[in-house]
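Q: model the structure of this input:
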Amino acid sequence: MATVHLWQAGLDCDRSQLAHYAQRLSPDEQQRADRFVKPLHRDRFIAGRGILRGLLGQCLGIAPERLQFSYGAHGKPDLAYPANSGWQFNLAHSEDQSLIALTQGAAIGVDLEKIRPIPQLDQLTARFYAPDEHAQIMSAPIADRETLFFRYWTCKEAFLKATGEGLGKLQHLQLALGRSAQEEPVRIITLPESPPTAWQLRELPLTDGFVGAIAVAHGEIAISFNSFQSGEFLC
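A: Have a look, this model is predicted:
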């Protein structure tokens, strides 16, 4: 069984916390932060990366600023230093919330989204989702369609982040969701071309107004879930 350590973390923090997190960033992360036009988006990026580094540093027994990351063809991060630690991780964020997942010895991906109105929902779903998924969303009560859209989206993106294949494979991944996010695991109907392995794909109980999912390349998982908001935690 793979143990997954999962945190939902608030990204809006005070200036002293933000300065603490900024000191951990690598030069390339600082350059990415500086490219954000809006200060709010820059600050949330810094907080997310700072918290990620703090949690990884605790697991590895290493100072957060010493960690080095490498990136796959579609941007999936991995640990370059220390090498061969066995730890896998993934990070997602939406608005003022983030999800951070850590595990050992298994590919992992997470995603979360704030539920919000979607212009041209019918056309967007028809383009990116399988016909059965599109039909389920558009036959749902109008008030439930955006939530169902994002439930599918987060499950698909979590899986594709775990495999490192990117969103170009979105329409090739067909899923079957339960009637609510608490019914788990999600059933995988068809997969993109990828190495055969056992997968666990689950929806997550998150803060009201958000949906999220986690994908792990393992036949059986146990999730240790924690959450903290701005000002509550300084790793």
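
Q: for the rest of this, base every contact and every neighbour count on C-alpha atoms.
A: Noted.

Q: how much space between S70 and K76?
A: In this view, S70 and K76 are 8 Å apart by C-alpha to C-alpha, to the nearest Å.

Q: could you also give me the structure for this next sequence, so I can compare it with the first?
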Amino acid sequence: MPAAAHVWLARIDGLDDARLASYSAWLGAGERERSFVREGRRRQFVAARALLRIAIGALLDVPPRSVELGGAPGRAPWLLAPAVALPGLSVSHSGPWVSCALSAGTALGLDIEMKDAARDIAALAEQAFDAATCARLAALPDGARVDAFYGAWSAQEAAIKLGVAACGTYALPHGELSVVVCSGEPLAAMPRVSVVDL
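A: I've put the predicted structure just below:
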């Protein structure tokens, strides 16, 4: 049976310090030990882990605070408790946005990127993509080039996060962001998207 996936997004620029502190209390010892040079990156990490716990709690009908996650730098988090097989967990952040994707049926890789037309898209493309992709991007009109660049960038990042050959790549519409999910197995439908407040 084809798997299902759900993507959750939250904007955190309005997240106050008291609320962030309450989410920090949900973190396990390993998560609390992570150190960050920039305060903004720490806020993204805590908020993304809170969002993931909220999403898992909704899926499994358990309190988010009871969800225990394992993790290591450079790896997707994994579910420690409750003891349920949940192979598809992925998190991403960009600017004021955090996101997570989950699936009970397949591994997932998720990437979000703020679409910033002021960046030097051609120079970034030369650093990230092969010559054919750069030529395809250069042939597009300016507005389409920005969307195509961020779509290709997010697809590449999501595939890397997946860690296995992708059977499906799903670009999800969003006004500010490029949102792409890659799946290890085909999905029954496009991932469901929920935008929530933290």
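
Q: with neighbour numbers in mind, choose between S70 and K76 of structure 1.
A: Applying other C-alpha atoms under 10 Å to S70 of structure 1 and K76 shows that K76 carries more neighbours, namely 20 against 11.

Q: for the longest helix belonging to structure 1, buried residues please.
A: The residue-count maximum for a helix in structure 1 (DSSP state H) belongs to helix 39-60. For helix 39-60 of structure 1, the neighbour count (16 or more other C-alpha atoms under 10 Å) marks 41-57 as buried.

Q: list the contacts of it.
A: 11-13, 18, 20-22, 24-25, 30, 33-36, 63-65, 67, 85, 91, 93, 96, 98, 100, 102, 234-235 (C-alpha atoms under 8 Å, 6 or more residues apart in numbering).

Q: mind redoing it with 6 Å?
A: With contact meaning C-alpha atoms under 6 Å, 6 or more residues apart in numbering, helix 39-60 of structure 1 is reached by 11, 21-22, 33, 36, 63-64, 235.

Q: do stretch 119-127 of structure 1 as well
A: Residues from elsewhere that reach stretch 119-127 of structure 1 (C-alpha under 6 Å, 6+ apart): H134.

Q: buried set for that stretch?
A: Applying 16+ other C-alpha under 10 Å to stretch 119-127 of structure 1 flags 121, 125-126 as buried.

Q: quick one: which of these is nearest W7 of structure 1?
A: When those are compared for distance to W7 of structure 1 (C-alpha to C-alpha), T125 wins out at 29.5 Å.

Q: relative to H134 of structure 1, how far out is the closest one?
A: Here the criterion is C-alpha to C-alpha. By it, T125 of structure 1 lies 6 Å from H134 of structure 1.

Q: circling back to that earlier point, looking at the buried residues of stretch 119-127 of structure 1, spot the one nearest W199 of structure 1.
A: Closest approach to W199 of structure 1 among the buried residues of stretch 119-127 of structure 1 (C-alpha to C-alpha): T125, at 24.5 Å.

Q: count of neighbours near P63 of structure 2?
A: Counted by other C-alpha under 10 Å, the residues lying close to P63 of structure 2 total 12.

Q: er, L86 of structure 2 actually
A: With other C-alpha under 10 Å as criterion, L86 of structure 2 counts 17.

Q: remind me which helix or strand it belongs to.
A: Applying DSSP states H and E as the criterion places L86 of structure 2 outside every helix and strand.

Q: what separation do you get for the residue nearest to it when sequence neighbours are not counted and T133 of structure 2?
A: Nearest residue to L86 of structure 2, sequence neighbours excluded (C-alpha to C-alpha, 6 or more residues apart in numbering): A104, at 4.6 Å. From A104 of structure 2 across to T133 of structure 2, the span is 33 Å (C-alpha to C-alpha).

Q: so between the two, which is more surrounded?
A: When A104 of structure 2 and T133 are compared for neighbours, A104 comes out ahead with 17 against 14, by other C-alpha under 10 Å.

Q: map the more buried one onto structure 1.
A: For A104 of structure 2, the aligned residue in structure 1 is Q104 (criterion: TM-score structural alignment).

Q: list the contacts for its match?
A: Applying C-alpha under 6 Å, 6+ apart to Q104 of structure 1 gives the contacts 86-88.

Q: let's have the residues you listed in JSON lines, adding distance to K156 of structure 1.
A: Shown next, in JSON lines, are these (distance: C-alpha to C-alpha, whole Å):
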{"residue": "G86", "distance to K156 of structure 1": "25"}
{"residue": "W87", "distance to K156 of structure 1": "23"}
{"residue": "Q88", "distance to K156 of structure 1": "19"}
